[in-house]
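Q: how would this look folded up:
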Amino acid sequence: MTKLRLAIVGAGPAGIYAADILLKAERNFEVSIDLFDHLPAPYGLVRYGVAPDHPRIKGIITALRDVLDRGDIRVFGNVRFGVDITMDDLKTHYNAVIFATGAVRDADLRIPGIDLAGSYGAARFVSWFDGHPDYPRTWPLEARQVAVIGNGNVALDVSRMLAKHADDLLPTEIPANVYEGLKASAVTDVHVFGRRGPTSVKFTPLELRELGELPGVDIVLYDEDFDYDDAARDAVASNKQVFVIDKVLNKWRERPAGTASRRLHLHFFAKPVEIVDDGAGRVGAIRYERTRPDGHGGVVGTGEVRDLPMQAVYRAVGYFGSPLPGVPFDKKRGVIPNREGQVLWKGEPGSGSASANQQLYGVYATGWIKRGPVGLIGHTKSDAMETVRHLINDLGNWWHPAEPSEESVLAMLDERGIEYTNLEGWHRLDQQELALGTAEGRVRIKVVPRDEMVEISRGEG
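A: Below is the predicted model:
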């Protein structure tokens, strides 16, 4: 019987779902799957891109753990594609590869002053407070007035983490260094800016409700932002999610002014146009233009420009994919070009099809690196199903590896001295983090330094 030796690069939800779906799919061949990730621990953005006070989302890890713990998928952590292993290596040992590397960089926001000191990408801040091993252990939190640009769930996560009192995060798995950093934060006011109105936000009702439950934090809204046009009123009447969001916001408007030590301001119809220099090369203010409804669900500028003093700005306008060595990449969209998960490339000049997209046989994509950083877990599963369907149907075009045995991959990694981690190692690290939490009366405390993660996982520390 034919056997598929498959490599999956990326051990987050997209990669794990793809492996699980393939193993459960109807097929007339055997399957052997190796999952590679550059981090020592699996689960990708569920571990390193979700705020620590979101236990319901962290619960996704339980489902992912169940897949890996079946024992029919090998996991190789702390292995960097393009450095430790290459595309040529994959062709030597596998019949095909699925890239599930996600999107972890901040999308650009091209306005003057965005590169001033004190201006940050939200993704980097998220990586810091989630204890990502490849980011500095400290974060500058001297600003009293902070702006967050964006109206999606990441913007709310960042705003909530900035406004929330550090002691209220102790029940979570927040690393010790992050707790100490947030405990010393000087912030008093967090301002969230979105260019559209309250009925056009991209965050979910649950995320929004959580803001109103922050102890010691007042929510501040502005009446001028709630002068709805017919399109906004229609959205409230016809869309349940918009209805709930509108109801929550208007309930907050009825609250009397509070006296909390921190305030979280929501600004709608506010389009940031410039980050103003304080004269010393740092963020001094945010300059924004008031917008208004255009009558069709969008907005237009009013020409009215306002400044608000700020000492820090976080842009939360989306994530962006990163190119991989030897893999086609769409620089404009930040994705691997593909057709339903089948990776595409441009024909060579002189081949008669220089401008045509051709399938790059044996190479597939799934998740955010396939479709861009939009959608929730349900979209990730349907993505994986589509990609896996094509992988199965492409049997006749798989690679023909020279060394397809499972042992040959172990020999290659060992010969190169790569300190890879495996599933057993993740269990060791998992138990260590739980033990650290128990000692402090908490569920878990993350181990942050990469070398410590590797030592614990490999049984060396």
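Q: rest of the way, CA atoms for contacts and neighbours
A: OK.
Q: the strands in the stretch 51-200 of the chain, which residues?
A: Counting by DSSP state E, counting those that start in this stretch, the stretch 51-200 of the chain has strands at residues 73-76, 96-99, 105-106, 119-121, 145-149, 189-193.
Q: Next, the structure of the following sequence, for comparison with the previous one:
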Amino acid sequence: MSRPVRVAIVGAGPAGIYAADALLKSEIATEPGVSIDLLERLPAPFGLIRYGVAPDHPRIKGIVTALHQVLDKPQVRLFGNVAYPGDLSLDDLHRHYDALVFATGADADRDLAIPGIDLDGSYGAADFASWYDGHPDVPRDWPLEAEQVAVLGVGNVALDVARILAKTAEELLPTEIPPNVHAGLAANRAVEVHVFGRRGPAQAKFSPMELRELDHSPTIEVAVDPEDIDYDEGSIATRRGNKQADMVAATLENWAIRDVGDRPHRLHLHFFENPVELLGADGSVVALRTERMRLDGHGNTVGTGEFREWPVQAVYRAVGYRSDELPKLPFDPLSATVPNRAGRVLENERPLPSTYVTGWIKRGPVGLIGHTKGDANETVACLVEDQAAGRLRLAPEPAEAAVETLLRSRGVDFTTWEGWQLLDAHERALGEREGRERVKVVDRATMLAASAGDLSNTPD
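A: From the prediction side, this is the model:
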């Protein structure tokens, strides 16, 4: 090939940017060269880090620094506010790119099929995170009238939701939360937050650091029932073979035996309680019904037939994320992933030419952000192998200017990497006025205006 390989990466979150980084470090970056366009449906890049990580986790958001370095590379362009397939179809992409990598992630809530899940006061954790992270496509307000709240799940997302609900608005004000989120949290009436898991402490999916952070707030009293500290042979084996699981269990043990303090908000961590029903009155949640579980000797649990009702007025399910189907691509509705082999998209068990996936749309929403690096490396290795073997379907119109011309002809108000830098500077300037690092802009029109360097007629 006498020109650089043209690659489109759909999705500019960590998975997509890691794929770009892997391409830049691969052999095709040297010969014949590579030209990468990141296509993102939101006006700003960084995906889950910007719109899925709790605002009081600046350590995790520090990953953005490394991602910045990739987007700064001359071989990489960002096209934000560009939707697939609304603005660019699959045929469009194949016409202008030699290879396509879909890195669209997972931002929908996984379903939980129990009675009452559709009552008013029943929410998904992903939806709540989108609100408190200032996602431009969700409502600006969130109902926070419940004084007693249940969170279903024992992963880091459940901890994020529980912590945001239990903290005061003033504790979160130094973060990047936008004004509407601060106002909403200032009116939050929650004083008791209950986190429920159907298995035991050794099976909890919290990371040790995330768990310990719960106890750092001066307003949150974390409580663990000593009766929930129980292990069988399978649980003991898990602790012996997994340092993180052992650290989590040890932290929970310490909390279970200490005296309960007098901080104003209580956050209870419950184990061996399986949610089986949301109870309602007048169409709204009034209680959660759980079945008490016991260990079976192998680290799993079975029901005891004993049930308990917990008075709560809101329930948040944090039982996992789910990817949306990508039009024109095969999709497995059970795993909510695109069928693939090592990143090559499969249709009827045969690879689709020049079409790849990486991140959660490839393997499902499991693991931490850093785990997507391995996904990206594996997928890019397949792409590089296919290029070397002459298996890529070469684009008939590969000129870099062609995509920009097409988007302009369709009236797409796209953003660029330079535009992100303008938006970033604007958010930091808003923060500086209040003694904060940044104040996140929520309104899409304002984001677009800031990215264009024109804020003369915007609400912010």
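Q: TM-score for these two?
A: Here the superposed chains carry a TM-score of 0.96, computed using TM-score structural alignment, normalised by the length of structure 2; 450 aligned residues with a Cα RMSD of 1.1 Å.
Q: For the strands of the stretch 51-200 of structure 1, give me CSV that also has distance to D130 of structure 1 and mean neighbour count.
A: What follows is the strands of the stretch 51-200 of structure 1, written out as CSV (distance: least, Cα to Cα, whole Å; neighbours: other Cα atoms under 10 Å):
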stretch, distance to D130 of structure 1, mean neighbour count
strand 73-76, 22, 22
strand 96-99, 24, 25
strand 105-106, 15, 17
strand 119-121, 15, 20
strand 145-149, 18, 25
strand 189-193, 20, 24
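Q: Relative to V299 of structure 1, which of those strands is closest?
A: strand 189-193 (14.3 Å; Cα to Cα).
Q: closest one to I418 of structure 1 among the strands of the stretch 51-200 of structure 1?
A: Here strand 73-76 is closest among the strands of the stretch 51-200 of structure 1 (Cα to Cα), at 10.3 Å.
Q: Please tell me which residues of structure 2 stretch 183-198 of structure 1 aligns onto.
A: Residues 186-201 of structure 2 are where stretch 183-198 of structure 1 aligns, taking TM-score structural alignment as the criterion.
Q: and if you look at stretch 438-452 of structure 1?
A: Counting by TM-score structural alignment, stretch 438-452 of structure 1 pairs with residues 432-446 of structure 2.
Q: Quick check: buried residues in the matching stretch?
A: E437, R438, V439, K440, V441, V442, D443, R444, A445, T446 (16 or more other Cα atoms under 10 Å).
Q: Next: stretch 136-145 of structure 1.
A: Buried, per 16+ other Cα under 10 Å, within stretch 136-145 of structure 1: R137, W139, L141, A143, R144, Q145.
Q: For it, give me every contacting residue.
A: Stretch 136-145 of structure 1 has contacts (Cα atoms under 8 Å, 6 or more residues apart in numbering) with 125, 128, 131, 177-178, 181-182, 184-191, 309-312.
Q: Produce a PyMOL select command limited to the buried residues of those.
A: Per 16+ other Cα under 10 Å, the buried members of the contacts of stretch 136-145 of structure 1 correspond to this PyMOL selection:
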select buried, resi 125+128+131+177+178+181+182+185+187+188+189+190+191+309+310+311+312
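Q: mind checking the SS state of A235 of structure 1?
A: helix (DSSP: H, G, I helix; E, B strand; the rest coil).
Q: Then the one 10 residues further on?
A: When the structure is reduced to helix, strand and coil (three-state DSSP), I245 of structure 1 reads as helix.
Q: how about Q75 of structure 2, what's its match in structure 1?
A: Checking TM-score structural alignment: Q75 of structure 2 goes with D72.
Q: ok, now which ones touch its match?
A: Counted by Cα under 8 Å, 6+ apart, D72 of structure 1 has contacts S32, I33.
Q: what separates it from A143 of structure 1, distance-wise?
A: According to Cα to Cα, to the nearest Å, D72 of structure 1 stands 49 Å off from A143 of structure 1.
Q: Quick check: which element contains L391 of structure 1?
A: helix 377-393 (DSSP states H and E).
Q: how about that helix, aligned to which bit of structure 2?
A: Helix 377-393 of structure 1 covers residues 369-385 of structure 2 once aligned (TM-score structural alignment).
Q: Okay, buried residues for that stretch please.
A: Neighbour-count burial for stretch 369-385 of structure 2 [16+ other Cα under 10 Å]: 369, 372-384.
Q: Not counting that stretch itself, show me its contacts.
A: Here stretch 369-385 of structure 2 has contacts from 14-16, 18-19, 22-23, 26-28, 99, 342-344, 354, 356-360, using Cα under 8 Å, 6+ apart.
Q: Need the counterpart of A96 of structure 1 in structure 2.
A: A96 of structure 1 maps onto A99 of structure 2 when the alignment is built from TM-score structural alignment.
Q: which residues of the stretch 101-250 of structure 2 fall in helices?
A: In the stretch 101-250 of structure 2, the helices defined using DSSP state H, counting those that start in this stretch lie at 125-132, 156-166, 169-172, 179-186, 208-213, 233-241, 243-257.
Q: For A402 of structure 2, which of the ones you listed is the nearest?
A: Among the helices of the stretch 101-250 of structure 2, helix 125-132 sits nearest to A402 of structure 2 (Cα to Cα), with 33.8 Å.
Q: Show me what that closest one is packed against.
A: Other helices and strands packing on helix 125-132 of structure 2, by 3 or more Cα pairs under 8 Å, 6 or more residues apart in numbering; DSSP states H and E, are strand 108-109, helix 156-166.
Q: Which among the ones you listed is found nearest to S335 of structure 2?
A: Among these, if distance is taken as Cα to Cα, the winner is strand 108-109, at 13.1 Å.
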